[in-house]
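> make a model of this:
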Amino acid sequence: MQSAKPEQIVYKLGTFKPYKGSEKVFTGDVRVDPWYPAGNGMRNVGASVTFEPGARSHWHTHPVGQALIVTSGIGLTQEWGKPIQEVRPGDVIICPVGVKHWHGAAPNSSMTHISIAEDKDGSCVDWLEEVTDDQYYGRK
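Reported below is the predicted structural model:
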């Protein structure tokens, strides 16, 4: 007996509804546009995330890593204990396993990035504490 052969899946634009990023893991206005879900036969999940000016994620890590591709605007990212870096369209951020970091929009610009992260044991991110204003503005 032959098992069923996997088939290509096409998710049409608008299949998944955008949602507001939770205040539990983001500061400011953030919109998440899911592209495809976990459990799709692959181990990763993809979304486009738009941060309004000054909005950012909380500190977090990834159990398998994350790739971010900036598609518009000006953003900021920081690895724990290192300087803030500015990112622009076309820049790619590779965040290795377990590296504590945050990312978001610059104070005067929105920023959108594509996020691709791999799921491990039902989660692709481990959320930590909020990024303070002093941390965001590089004052501490």
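> contacts and neighbour counts: CA atoms only from here.
Noted.
> now do the same contact list for the spatially most central residue of the chain.
By CA atoms, centre = their mean, the chain has its centre lying nearest to S115, at 4.5 Å. Going by CA atoms under 8 Å, 6 or more residues apart in numbering, S115 touches G46, A47, S48, V49, Q66, A67, L68, I69.
> to compare with the earlier structure, here is another sequence to fold:
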Amino acid sequence: MALVTHLTFYCGWSKAWSAFPIICEVYADDGKHTAAAPEGLSTFPVGQPNTANARYFTGSSFVAKLAGSPMGVYNVTFAPGVVNNWHVHEAARGGGQILIAVSGHGWFQEWGRPLHEPLPGGTVSIPAGVKYRYGAACGS
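Below you'll find the model as predicted:
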């Protein structure tokens, strides 16, 4: 984390933070940036490898559908250090996304805003049309 903070002064927060997954990979204790599905993280199922959306993540993630219509509810689990790409959820009416931190240590960031690190049990509500990304800390 100190390296990202140091880079911020030279290239700005967004660019420095985008180096985080690479820093995690280089300095990871086990030398791995992907992982098998973790066990026992929460009462929610981890699910299957998120292959349908893999191109939007920097490494392995897993997804389990918890509820369907009228609104999809999913448990998405990230391998340590994995981040999803900057993205926007568009909607003609309503829309957006609600993130609920279930376990581990992660972070969330809106475009042009400081990093937010919700603790397990914390929530983040993102309205439609807001550009953002989120991910897991290196060792979590």
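> in which helix or strand would I find the residue nearest to the centre of the first structure?
strand 111-118 (DSSP states H and E).
> cool, and V4 of the second structure?
helix 2-11.
> other SSEs contacting that helix?
helix 13-18 (3 or more CA pairs under 8 Å, 6 or more residues apart in numbering; DSSP states H and E).
> what residues in the first structure pair up with the helix it packs on?
The counterpart of helix 13-18 of the second structure in the first structure, using TM-score structural alignment, is absent.
> helix 2-11 and the very next helix or strand once past that helix, what's the angle between them?
Per DSSP H and E, the first helix or strand lying C-terminal to helix 13-18 of the second structure is helix 20-27. If you take axes from the mean of the first three to the mean of the last three CA atoms, to 10 degrees, helix 20-27 of the second structure sits at 140 degrees to helix 2-11.
> give me the next element, helix or strand, following helix 20-27 of the second structure.
strand 48-49.
> and whichever helix or strand comes after that following strand, which residues are buried?
Where DSSP H and E defines the elements, the next helix or strand beyond strand 48-49 of the second structure is strand 61-67. Residues of strand 61-67 of the second structure classed as buried: S61, F62, V63, A64 (neighbour count, 16 or more other CA atoms under 10 Å).
> just the helices in the first structure please.
133-136 (DSSP state H).
> next up, the contacts around the aligned partner of K65 of the second structure in the first structure.
Mapped onto the first structure by TM-score structural alignment, K65 of the second structure lines up with P34. Counting by CA under 8 Å, 6+ apart, P34 of the first structure touches F16, K17, P18, G46, A47, S48.
> neighbours around the second one, how many?
Right, the one you point to is K17 of the first structure. Number of residues near K17 of the first structure (other CA atoms under 10 Å) recorded here: 10.
> was I right to think it contacts D33?
Yes: using CA atoms under 8 Å, K17 of the first structure is in contact with D33, at 6.7 Å.
> intersection of neighbour lists for those two?
By CA under 8 Å, 6+ apart, no residue touches both K17 of the first structure and D33.
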